[in-house]
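**Student:** Sharing a model prediction with you, sequence too.
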Amino acid sequence: MMYWDGGWAWMAFMPLLWIALIGLIVWAAVRLTQHQSGRDQGRDHGQPPRETPEEILDRRYASGEIDADTYTEARERLAKNRPRPR
């Protein structure tokens, strides 16, 4: 008489379980490191880095949205109100 308790099924299933578990750990580690490096570069979820106020002003002047007097005045105002490093 043959004894059936499913032991051979568990022996076949356990390596697959370990491979899946190790794969999940590797995937999580890669995902976390990519997320951290993206945050360090000023990007979040594939978004480009934010423009500084000076870059926005330069872009608006270059596209002709503002004239030279407005540009100069805004640049001076930005330079005066810029936070100083401690």
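**Tutor:** Cool, the structure landed. Numbers count the residues shown, from 1 in each chain.

**Student:** drop to CA atoms for contacts and neighbour counts, all remaining ones
**Tutor:** Fine.

**Student:** Give me the most central residue, the protein.
**Tutor:** residue 38 (3.1 Å; C-alpha atoms, centre = their mean).

**Student:** and the comparison structure, right after this:
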Amino acid sequence: MMWPYWYGGSFGVWGWVLMLVHAVLWVGIVALGVYLVARALRHSGMGPAPERVETPLEILRRRYAAGEISSEDYQRMKEELKHD
């Protein structure tokens, strides 16, 4: 009896090779998709916000508002910061 396909109805070795190539191709497509989504989220501002660093004047104002330094110390330090 003659089969209508190669190798008696199977693809032989080429079937395994093509399945492996197909699997690697799909893994690559999924990995590329994950990379592109992660990159888009990182650059769109939807990711975590970068930590903001307080300026010396903001630190001084916060300390004065919290009562850590007196009015005289605040004025003196403020003038020193302006000259730097």
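**Tutor:** That came in fine, so what should we check first? Here the structure is a predicted model, which is why all the values come from computation and not from measurement.

**Student:** After superposing, what score do the chains get?
**Tutor:** The pair, once superposed, lands on a TM-score of 0.60 when counted by TM-score structural alignment, normalised by the length of the second structure; 71 aligned residues with a C-alpha RMSD of 2.8 Å.

**Student:** one step back: can you tell me how far the residue nearest to the centre of the first structure sits from residue 28 of the first structure?
**Tutor:** Here residue 38 of the first structure is placed at a distance of 15 Å from residue 28 of the first structure (C-alpha to C-alpha, to the nearest Å).

**Student:** What does residue 13 of the first structure correspond to in the second structure?
**Tutor:** Mapped onto the second structure by TM-score structural alignment, residue 13 of the first structure lines up with residue 20.

**Student:** what's the answer for residue 54 of the first structure, then?
**Tutor:** Using TM-score structural alignment, residue 54 of the first structure lines up with residue 57 in the second structure.

**Student:** Contacts for the helix or strand containing its match, please.
**Tutor:** Using DSSP states H and E, residue 57 of the second structure sits within helix 56-65. Identification of contacts with helix 56-65 of the second structure by C-alpha atoms under 8 Å, 6 or more residues apart in numbering yields 69, 70, 71, 74, 77, 78, 81.
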